[in-house]
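Chemist: just a sequence and a predicted model for now, questions to come.
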Amino acid sequence: MKSILIKNAQLVNEGKVTTADVLVKEGRIVQIGQNIAAEVDESIDATGLHLLPGVIDDQVHFREPGLTHKANIETEARAAVAGGTTSFMEMPNTVPNAVTQELLEDKYNIAAETSLANYSFYMGATNDNLAEVLLTNPNTVCGIKIFMGSSTGNMLVDNEETLEQIFAKAKLPIAVHCEDEQTIRDNMAIYEEKYGDDIPVKCHPEIRNEAACFKSSFMAVKLAEKHNTRLHILHISTEEELKLFRNDIPLEQKRITAEVCTHHLWFDKKDYDELGNQIKCNPAIKEHRHKEALLQGLLEDKLDVIATDHAPHTWEEKQNKYRKAPSGIPQVQHSLQMMLEFVREGKLTLEKVVEKMSHAPAVLFNVRERGYIREGYWADLVLVDLNKPYTVTKDNTYYKCNWSPFEGYTFSSSITHTLVSGHLAFVNGAFDESKRGERLLFDR
């Protein structure tokens, strides 16, 4: 592998911003300091740029196998790297669902051959695969995924005995999608009676409402408290749910943690008027008050990580009427730029963005030697220019679905370089795919 020296960067790491050089050899950070002198294969002058640890996105849907008309691991990993995401954790609701050890390993084999980013894949739980779930290796798999509310796919776990058993016996983190299915069905019946087959998409947050989210999240928290389970609740979308989470103990001591997604921080209900099904997702984007509360919850450390729930569908699929239009938003390429907009607006600091997108996912999932800029760690690094505007177009959007709700939007910052496990994978719009990412490992 090439040796690389990054010179004169504004290094954002562990709550501080300092000027430093970083020397990378054999995929790892070997020295951090001032005025490093070394013979290297490549030197990068990072004067005026900020150097961040690569983003670890703990929730994406890359659609492979079985749904590759929407996306695949190769295309979405490229998009992730272009946006500064160096590691991802991908969901099991592909086709077939990753609900056996053999099917799970098939996905790892695909990624080993095609993924430019580092990767891990969740083991999926169903009502009847407990034995397979309990075979999952805590050191080589990020977690177990439970859909406690149906979303894209058919993996709803609603058997109370099964849930009790998984929460009692799991040896690795359980990540849950929390929406109460019966509440959603009851609400849908009301809106079907009112609108028939032509329900407006702006009704989505009323169908998948606050009550559905809170009821399910409350149940998950109670199960976790009962069994001392390591629980991670995904994509919190309501103000009401924030009361379920603690901020009075260090992150390392939390047994119950929470994620907020970029779209729930960025959009609110008024955006359905312009974007319609483009921002239809589960849980739904809701009223403005929730967006404000979620940002405050992030600042107060009730919400522990920022992720994307990147979930691409084809443009044609999104043009269907509300009932048939699938839920999900493609956004892994722009998640870091979205949060850097919050920095420019004074809503977040650079240090907080790095904490929630890099450090915290590494801590919560016990990711081995990643998530920080430290000597001896893997060199997952991102250089950003906070003063170089970037306009999203079809030509510079790398998702296979080839659309983004941000098309035409100009971000104030640009991703200039991305190193994945020491490999310079992306430089100013150009990819080097001569080396693939690494499988994430976990210290548990």
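Modeler: Yep, it's here. Numbering: from 1, shown residues only.

Chemist: drop to CA atoms for contacts and neighbour counts, all remaining ones
Modeler: Will do.

Chemist: hey, where'd the helices end up in the stretch 301-444 of the chain?
Modeler: Counting by DSSP state H, counting those that start in this stretch, the stretch 301-444 of the chain has these helices, from start to end: 315-318, 335-344, 350-354, 360-364.

Chemist: in JSON lines: the ones you listed, plus distance to residue 73.
Modeler: Shown next, in JSON lines, are these (distance: least, CA to CA, whole Å):
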{"stretch": "helix 315-318", "distance to residue 73": "19"}
{"stretch": "helix 335-344", "distance to residue 73": "18"}
{"stretch": "helix 350-354", "distance to residue 73": "25"}
{"stretch": "helix 360-364", "distance to residue 73": "21"}
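
Chemist: can you put those in TSV and add mean neighbour count?
Modeler: Output for the helices of the stretch 301-444 of the chain, formatted as TSV (neighbours: other CA atoms under 10 Å):
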stretch	mean neighbour count
helix 315-318	15
helix 335-344	20
helix 350-354	21
helix 360-364	21
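
Chemist: out of these, the one nearest residue 18 is which?
Modeler: Closest of the helices of the stretch 301-444 of the chain to residue 18 is helix 350-354, at 11.2 Å (criterion: CA to CA).

Chemist: before we go on, here's another structure to hold up against the first:
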Amino acid sequence: MSRILIRNANVVNEGSTFCADILVAHGRIERIAGIIDQQCAAVEIDARGQWLLPGMIDDQVHFREPGAPHKGSIHSESRAAVAGGITSFMDMPNTHPATLSLDALADKKRRAARSSVANFAFHFGVSKDNLDVVAALDPREVAGVKVFMGASTGDMLVDDPNVLERLFGCVPTILLAHCEHTPSILANEARLRELHGEAIGPQFHPVIRDAEACYRSSSLAVELARRFDTRLHVLHLTSARELALFEPGPLAGKRITAEVCAHHLLFDERDYASLGNLIKCNPAIKARTDRDALRQALLCDRLDVIGTDHAPHTLEEKSRPYAQAPSGLPLVQHALPALLELVADGILPLTRLVQKTSHAVAGLFGIQDRGYVREGYWADLVLVEALAHARPVLLDPLLSHCQWTPFQNHVFRHRISTTLVSGQLAWHQGRLVEGCQGLPLSFRK
């Protein structure tokens, strides 16, 4: 790992912004100072006028490996991630095969160790048949345990009350929940089919997967977590109604937390008219009032972290009729530039964005030596440049294997100029730097 000196950066870290030089050596931040007189750095970067942030830690991605190479792989999607300012990711268990056994978990770790450009970790999955394995997990070997308490595919849907009670009572680490109430969703869909027949389009997605379906499931998850004192993290909140289930305030001491995803902060139901199935996702993008409530909830710390839920599908799959089109969209390549639009519009302070994408994620999952710009910490760093002229996304080469983005016609006012992963250049001056290898995340649990 080369010695890298970053000069004249505007460092954004732990609620403040200051100008400093950063010296990186042996993969870690060796020194932070106003001026560093260093003659032996192999690489020197003048960051004058740029922000230096801790890299985004994405707590929820679906990189499709193993099982769906036509959609994406750890290699392809991690390359897209570093271009978007993500230096570490946590991959979800609903692959093929699903991550429901220790062998499947070990296989994923081996794959990432060979091919991931970003740092990596994996969530373990839950089915009605593997609770003994879940209960015996070493918390240091997984990022968390994921339960689908709503519509899912395969054998990962867990909606039996007895199984859920046992899970909430025995899980040895943080439990992540996808919360949607399947009977409500099916009833909504049946009602719409009676009215419209087969002419249901993507504009009906937030009606089928409505706020009530989300609330019924998330409120159950919160009730179970309180009863069993479970460390619960509810994923991708989408509705204003659900926010009342979560306490505002600092992360420290919370046993029940919540995530919001980039697309639920940036899109709303009006966008179905132009994007259709391209923004079909579960849970659904909902009303503008829901989007605005989610944004406000970041300011009072009712929502604790921001993730992407990156879930690529091919354009051919997304072009099918609404009922046959899969849910999910690719987001990692434009994650930070898209979120920085909230900063540019004065909706979210930059320090708060850094807290929600880096500091809080590291704290929530107990990640060792990452998520901050601190001496001795791993050098997971991102340089962000404010553009004199907004850049159309369509000019960017797409790195996700699926080769499309919901941001195709957007323009962004910032770009990622450099990404360092564990002290290695991964992205620099608009290009991937070959040879970067991400490291497994380590957890304090």
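Modeler: Arrived safely. Keep in mind it's a predicted model, so treat the numbers as computed, not measured.

Chemist: hang on, the earlier thing: what's the closest of the helices of the stretch 301-444 of structure 1 to residue 181 of structure 1?
Modeler: The closest approach between residue 181 of structure 1 and any of these, judged by CA to CA, belongs to helix 315-318 at 22.7 Å.

Chemist: following the helix ranked longest in structure 2, which helix or strand comes up?
Modeler: Across structure 2, the helix with the greatest residue count (assigned by DSSP state H) is helix 211-228. Using DSSP states H and E, the helix or strand that follows helix 211-228 of structure 2 in sequence is strand 232-234.

Chemist: next, the angle helix 335-344 makes with whatever helix or strand comes next after that following strand.
Modeler: Downstream of strand 232-234 of structure 2, the next assigned helix or strand under DSSP H and E is strand 256-261. On the basis of axes from the mean of the first three to the mean of the last three CA atoms, to 10 degrees, strand 256-261 of structure 2 is oriented at 100 degrees to helix 335-344.

Chemist: and strand 256-261 of structure 2, how far from structure 1 on average?
Modeler: Mean deviation of strand 256-261 of structure 2 from its aligned counterpart in structure 1 after superposition (mean CA distance after the TM-score superposition for structure 1): 0.4 Å.

Chemist: all helices of the stretch 101-250 of structure 2, in order?
Modeler: For the stretch 101-250 of structure 2, the helices defined by DSSP H, counting those that start in this stretch cover 102-115, 131-135, 161-170, 182-196, 205-208, 211-228.

Chemist: distance to residue 415 of structure 2 and mean neighbour count added to those helices, as a markdown table?
Modeler: A markdown table is the format used below for the helices of the stretch 101-250 of structure 2 (distance: least, CA to CA, whole Å; neighbours: other CA atoms under 10 Å):
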| stretch | distance to residue 415 of structure 2 | mean neighbour count |
| --- | --- | --- |
| helix 102-115 | 25 | 16 |
| helix 131-135 | 41 | 17 |
| helix 161-170 | 42 | 16 |
| helix 182-196 | 39 | 15 |
| helix 205-208 | 32 | 22 |
| helix 211-228 | 34 | 19 |
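
Chemist: which one of those lies closest to residue 358 of structure 2?
Modeler: Proximity to residue 358 of structure 2 (CA to CA) singles out helix 102-115 among the helices of the stretch 101-250 of structure 2, at 21.1 Å.
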